[in-house]
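[1] Below are the sequence and a predicted model; questions follow.
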Amino acid sequence: MNKTDFSDMPCPVAKSLARVGEWWSILILRDAFYGLTRFSEFETSLNIAPNMLTRRLNDLVENGLLERKPCSETPTRFEYHLTDAGKDFRPVIWALVAWGNAHFSPEGAASVLVNRHTGVPAQPVLIDANTGEKITSENYRVGPGPAASEQMRYRMDFLRLKQEAGNENLRFNPPAKADA
């Protein structure tokens, strides 16, 4: 089965999924945030086949989320460290922890985000850095950016109009070519 390549799509969600959309990749990033750096550490933590781990690590390096650094010469061994782009994925991991605990952990949370200084569990929320306001669907929506195509602008306008009108009967009927 061939994997669909989303990297050329204009949608930022699609572009992001092209880099981290494979579940092993997200789990490797999670473990990198927890401090793992060596192939053997990832392999043991994830119980992943070495060939799969090699592919995923290579993809994460190629996509600029991890960097490979030599840590020994004989035999040659490497460590994997988060790049700035990789570090910027951390809030996504924190959001997945909170979302998974809230919706898929009836037995209770296996891990939680805690304040480093107090140890008190935190509840991550998305905040608008410009206003300090909590981002909610009541106050915020996704809109077209400066590079949005005509197709994307149509989709964003349609969704806005549908919400504003409260009309569930409106049907999405984009112009001929859909791009994202």
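    Ah, there it is. Numbering: from 1, shown residues only.

[2] contacts, neighbours, all on C-alpha from now
    Will do.

[3] I'd like the distance between residue 26 and residue 69.
    Here residue 26 is placed at a distance of 20 Å from residue 69 (CA to CA, to the nearest Å).

[4] Second structure for comparison follows:
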Amino acid sequence: MRRTSFANWPCSIARTMDLLGDWWTPLVLREAYYGIRRFDEFQHELGIARNTLSDRLRRLVDEGLLEKELYSTEPKRYEYLLTEKGRDFFGVIAAMSHWGDTWLAGEAGPPMVFHHKSCDNDTHAEVVCAECREALRSEDVTMQMGPGYPERLRERPDVQRRFARQAEASRSSEEKPV
């Protein structure tokens, strides 16, 4: 069964999901953040089929999140190192972890915590406004067409309705007394 590609959709969430493709890809990245670099280590830690891991690593290299570095010539073996693009994805993984800790962790608490080396405290990810640093919550945000929204789609009635409906929902929630 062929999967639908979201690579050209005018939505960064859809494009990111297209890059991720499945549940294994974020887990491969998680292991890379843990310091795993070699194929056999990824395979051992994840228990993933070798062909599936090979495909995921190839995709992450092709997309520029990992780079291959030769560490043995006989036989040829590679390490997979995070690139700047791959390191920048950490915030997404950290936000997913915090959401999972909040909504899916058992009574014992989170299965793993982030420890911030700079301040020597356990912490979690928070999504904040880049301008005012307030927590960024869905009810406080409206989506608007950005400069990269395709010109050919801007005037379509369904697109206009989508953005008008979202703006209207935002206005009506502002008018409700607290």
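    It's in. Just so we're clear, the structure is a prediction, and the values are computed from it rather than from any experiment.

[5] for structure 2, what's the longest helix?
    helix 157-175 (DSSP state H).

[6] Tell me the buried residues in it?
    residue 170 (16 or more other CA atoms under 10 Å).

[7] what sits up against it?
    With contact meaning CA atoms under 8 Å, 6 or more residues apart in numbering, helix 157-175 of structure 2 is reached by 139, 140, 141, 142, 143, 144, 145, 153, 154.

[8] Closest to residue 121 of structure 2 out of those?
    Nearest to residue 121 of structure 2 among those, counting by CA to CA, is residue 140 at 29.0 Å.

[9] returning to what we had before: make JSON lines from the contacts of helix 157-175 of structure 2 and add neighbour count, secondary structure and distance to residue 42 of structure 2 to it.
    Converted to JSON lines, the contacts of helix 157-175 of structure 2 look like this (neighbours: other CA atoms under 10 Å; DSSP: H, G, I helix; E, B strand; the rest coil; distance: CA to CA, whole Å):
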{"residue": "139", "neighbour count": "10", "secondary structure": "helix", "distance to residue 42 of structure 2": "39"}
{"residue": "140", "neighbour count": "10", "secondary structure": "helix", "distance to residue 42 of structure 2": "40"}
{"residue": "141", "neighbour count": "12", "secondary structure": "coil", "distance to residue 42 of structure 2": "38"}
{"residue": "142", "neighbour count": "13", "secondary structure": "coil", "distance to residue 42 of structure 2": "40"}
{"residue": "143", "neighbour count": "12", "secondary structure": "coil", "distance to residue 42 of structure 2": "38"}
{"residue": "144", "neighbour count": "12", "secondary structure": "coil", "distance to residue 42 of structure 2": "40"}
{"residue": "145", "neighbour count": "13", "secondary structure": "coil", "distance to residue 42 of structure 2": "39"}
{"residue": "153", "neighbour count": "12", "secondary structure": "helix", "distance to residue 42 of structure 2": "42"}
{"residue": "154", "neighbour count": "12", "secondary structure": "helix", "distance to residue 42 of structure 2": "44"}
